[in-house]
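Chemist: The sequence and its predicted three-dimensional model are supplied below.
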Amino acid sequence: MIVWINGTHGAGKTTTSKLVQELLPGARVLDAEKVGEVLMDITPGLPATENFQHWEPWRPLVVETARRVLEFTGGTLVMPMTVLVESYWREISGGLAEHGIPIRHFVLHADRATLRDRIQNDKVLGPSTFRFAYLEPYAEAARAWLHAEAEVVDTTHLTADQAAQQIADSVLDR
């Protein structure tokens, strides 16, 4: 099974994913961003883009990487990754479904003021114009399709531990 943790940049996906992994027996974290980093390291570089998700190979490589890791290890993969383009999500989720891999899709949500505050005061990365730039695309995806597609965990007033527990409880209840 895959537990996909979606949400905008700064929502707490990485932190929450590590905590969810600790709560689910036999779980591992696979960050799909690492697949994008592999593509970014190709020399000479691939065509310029502001987001590696726009490169056609990224989506099938995420599917194939997850499939192969699960085939090798079994268990559960917890995958933190922002995916705000519906067709990209359909390609990834459809590819995983073709291999018979069940997906539990969660989105970490917080109100805009909370997200701005978290990004502005991030102790590790500091303020980030890249992360701020995704607030509106996230809000649009949330309205258009994302919140209807995923189990929404409103983290506005939750700690990462509480969000992780809510996700783990939901996964273990089914």
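Modeler: Structure received.
Chemist: CA only for contacts and neighbour counts going forward, please
Modeler: Fine.
Chemist: Buried ones in whichever helix or strand residue 65 is part of, by neighbour count?
Modeler: Taking DSSP states H and E as the definition, one finds residue 65 inside helix 58-73. The neighbour-count check on helix 58-73 (16 or more other Cα atoms under 10 Å) flags 58-59, 61-64, 66-67, 70 as buried.
Chemist: Show me what secondary structure element comes after it.
Modeler: strand 76-80.
Chemist: start to end distance for stretch 4-16?
Modeler: 11 Å (Cα to Cα, to the nearest Å).
Chemist: Just checking the distance from that stretch to the centre of its chain.
Modeler: Put simply, stretch 4-16 sits 6 Å off its chain's centre (Cα atoms, centre = their mean, to the nearest Å).
Chemist: Likewise for stretch 13-20?
Modeler: That offset, for stretch 13-20, works out to 10 Å (Cα atoms, centre = their mean).
Chemist: Over to stretch 119-133?
Modeler: 17 Å.
Chemist: Just the residues contacting it, thanks.
Modeler: 8-10, 116 (Cα atoms under 8 Å, 6 or more residues apart in numbering).
Chemist: Below is structure B, check it against A:
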Amino acid sequence: MIVWLNGTHGAGKTTTAALVRQMLPDSRVFDAEKVGETLMDITPVLSRTDNFQHWPPWRQLVVETARRVLDYTGGILVMPMTVLVEPYWREISAGLAEHRIPVRHFVLHADQDTLRGRIEGDTDLGPSPFRFAHLEPYAEAARTWLHAEAEVIDTTHLTPAQVAERIVEAVKG
């Protein structure tokens, strides 16, 4: 099984993923961003883009990597990864379904002011134009398709531990 944690920057995906992994036996965290980083290291560059998710190989490799890891380890993969483009999510989820991999898709949501505050106050990654630039696309995706495709958890007034508990209860339930 895959527990996919979606949402934009500042929603708490990375922190929550680590906590979910600790609470769910036989689980591992797979950060699909690492697949994108690998593709960004190819020289010469595959093509100019502001987001590695626009490269079809990223989506295909995320599916294939998740499948191979699950074939090898079994258990649960916890995947903290923002996907805001509906056709990309459809491609990934269809690819996982082809391999009969069940996916529990959670969106960690927070209001825009909370997200901005979290990004501004992030002492690990710090604020960046890239992270702020995803706030409006997230809001648009949430309004148009994303929230209908997932189990939404409003993290605005919850600690990461509380969010992780809700996810684990949902997965175990």
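Modeler: Done, it's in. Fair warning: this is a prediction, and the values are worked out from it, not measured in the lab.
Chemist: What's the TM-score once they're superposed?
Modeler: Remark: TM-score between the superposed chains equals 0.99 [TM-score structural alignment, normalised by the length of structure 2]; 173 aligned residues with a Cα RMSD of 0.5 Å.
Chemist: about what we covered before: include distance to residue 161 of structure 1 when you put the buried residues of helix 58-73 of structure 1 into TSV, please.
Modeler: Below are the buried residues of helix 58-73 of structure 1 laid out as TSV (distance: Cα to Cα, whole Å):
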residue	distance to residue 161 of structure 1
58	30
59	30
61	30
62	27
63	28
64	30
66	25
67	28
70	25
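Chemist: and the residue nearest to the spatial centre of structure 2, what does it touch?
Modeler: For structure 2, residue 81 is the residue whose C-alpha lies nearest the centre (Cα atoms, centre = their mean; 1.9 Å). Going by Cα under 8 Å, 6+ apart, residue 81 of structure 2 touches 4-7, 13, 31-33.
Chemist: Most neighbours among the residues you listed, please name it.
Modeler: Neighbour counts for the contacts of residue 81 of structure 2 (other Cα atoms under 10 Å) peak at residue 7, which has 29 neighbours.
Chemist: is it true that it touches residue 13?
Modeler: Yes. The pair residue 7 of structure 2 / residue 13 is scored as a contact, 7.2 Å apart, by Cα atoms under 8 Å.
Chemist: what is in contact with those two at once?
Modeler: 81, 108.
Chemist: show me where structure 2 has helices.
Modeler: Remark: helices assigned in structure 2 by DSSP state H are 13-23, 33-40, 56-73, 86-98, 112-120, 129-133, 135-144, 160-172.
Chemist: Of these, which stretch is the most buried?
Modeler: With neighbours taken as mean count of other Cα atoms under 10 Å, the helices of structure 2 reach their highest mean count in helix 13-23, at a mean of 20.
Chemist: on average, how far is that one from the matching bit in structure 1?
Modeler: Comparison of helix 13-23 of structure 2 with structure 1 after fitting gives an average deviation of 0.5 Å (mean Cα distance after the TM-score superposition for structure 1).
Chemist: Now, of the contacts of stretch 119-133 of structure 1, which are buried?
Modeler: The buried subset of those - by 16+ other Cα under 10 Å - is 8-10, 116.
Chemist: Next up, the contacts around residue 156 of structure 2.
Modeler: Residue 156 of structure 2 neighbours (Cα under 8 Å, 6+ apart): 109-111, 114.
Chemist: 7 Å - rerun?
Modeler: 110-111, 114 (Cα atoms under 7 Å, 6 or more residues apart in numbering).
Chemist: Distance of the residue located most distally from the centre of structure 2 relative to residue 20 of structure 2?
Modeler: Note on structure 2: the largest C-alpha distance from the chain mean falls to residue 44, namely 27.7 Å (Cα atoms, centre = their mean). Distance of residue 44 of structure 2 to residue 20 of structure 2, computed by Cα to Cα: 38 Å.
Chemist: cool, residue 130 of structure 2 as well?
Modeler: On the measure of Cα to Cα, residue 130 of structure 2 and residue 20 of structure 2 end up 26 Å apart.
Chemist: Relative to structure 1, what is the average displacement of the strand ranked longest in structure 2?
Modeler: For structure 2, the longest strand by residue count, based on DSSP state E, is strand 103-109. For strand 103-109 of structure 2, the mean deviation from structure 1 after alignment is 0.2 Å (mean Cα distance after the TM-score superposition for structure 1).
Chemist: Need the nearest residue in space to residue 19 of structure 2, chain neighbours excluded.
Modeler: For residue 19 of structure 2, ignoring the flanking residues on the chain, the nearest one in space by Cα to Cα, 6 or more residues apart in numbering is residue 164 at 6.0 Å.
Chemist: State the distance from the one you found to residue 14 of structure 2.
Modeler: Distance of residue 164 of structure 2 to residue 14 of structure 2, computed by Cα to Cα: 11 Å.
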